[in-house]
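A.B. asks: have a look; sequence and predicted model below, questions after that.
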Amino acid sequence: MSERRATSAELYAMSKHLGVRCSDLQIAYMRCKEKYNHPEDCLQEAKAVVRCSDNLLLEMLDKAPREFKDYCECLDYYTLDIRKCRGEQKTLEKAAPVS
């Protein structure tokens, strides 16, 4: 994987998918942060969350590239206001169901 990371719009567009696919890793990371004071102590958990996000981004770009791009562009245009992009969201979720 290259060093490309998801943009804010891409993260918003994937938010439901992230909640389903990466939630266990996110919870483990948050619990680690609550337990330890130093960021280095939770580096492995943080890397796991980033890896999950990166993999999901690649999957979205592969499964539904046009729908994903359209939704992200809408979110960019409307300053991440999801309410104004419901049509694009539905189209993406039809092409790449949340599961």
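C.D. replies: Thanks, I have it. Residues are numbered from 1 along each chain as shown.
A.B. asks: every contact and neighbour count from this point should use C-alpha atoms.
C.D. replies: OK.
A.B. asks: tell me the contacts of residue 20?
C.D. replies: Residues near residue 20 by Cα atoms under 8 Å, 6 or more residues apart in numbering: 98, 99.
A.B. asks: from residue 86, how far out is residue 99?
C.D. replies: Using Cα to Cα, to the nearest Å, one gets 19 Å for the distance from residue 99 to residue 86.
A.B. asks: so if I had to pick from these two, which one is more boxed in?
C.D. replies: For residue 99 versus residue 86, neighbours defined as other Cα atoms under 10 Å are more numerous around residue 86 (14 against 10).
A.B. asks: and here is the other one:
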Amino acid sequence: FGKYCDEQCKEFMLCKTEESDPRRCLADGKAVTACALEFFRKVKQSCRQEFDDYARCLEFSSSKMEFRYCRKTQAALDNCMLEKLDLERPHLGYFRCQGFITQKDPSLRLIWSAHMNQHQGYPKTSQGIQPGTGLGSIGTASLVCCRYAVPTTVECKLL
């Protein structure tokens, strides 16, 4: 839902932050609600069984609704969402990012270099990528960098 309705949610939160009168944000709030309804209708129409199985697993597998017990049903839901709705689950940390840069973006090397000049060491990646290497595709994996607003950093990882 968060990725599907990202723009509407950002507009609503921006309005809430900028406006002292909440009535000025009603239209943006309605847009978020409409987007959420559209999203869940699509999920219900295309992946209802997988969604229900995952929700049931989360609810009954542990008292704290821990994800670790439900990875199989999560994978089934993720596959259904990707195949039938062309929606990919965002990677962990997606919503912390201010913006994304992929290996196809020519500014990646400049941002990566600026980041390296400001900080000692290299950004943590699962494969230990060093600046100037691995900036293209590696098999089916892609290097994705995330710009964070505070602190001003760039974090890269292979997906």
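C.D. replies: Thanks, I have the structure now. A quick note: this is a predicted structure, and the numbers were derived from the prediction, not measured.
A.B. asks: by contact count, what packs against the one helix or strand residue 156 of structure 2 maps to?
C.D. replies: Element membership of residue 156 of structure 2 [criterion: DSSP states H and E] is strand 153-158. On a contact count with 3 or more Cα pairs under 8 Å, 6 or more residues apart in numbering; DSSP states H and E, strand 153-158 of structure 2 meets helix 108-118, strand 143-148.
A.B. asks: what range does the longest helix seen in structure 1 cover in structure 2?
C.D. replies: Determined from DSSP state H, the single longest helix within structure 1 is helix 43-63. Matched against structure 2 by TM-score structural alignment, helix 43-63 of structure 1 falls on residues 26-46.
A.B. asks: give me the buried stretch members for the matching stretch, please.
C.D. replies: Buried positions in stretch 26-46 of structure 2, judged by neighbour count with 16 or more other Cα atoms under 10 Å: 28, 29, 31, 32, 35, 36, 39, 43, 46.
A.B. asks: rewinding a little: so how far is the strand holding residue 156 of structure 2 off the chain centroid?
C.D. replies: Between the mean C-alpha location of strand 153-158 of structure 2 and the chain-wide mean there is a distance of 14 Å, by Cα atoms, centre = their mean, to the nearest Å.
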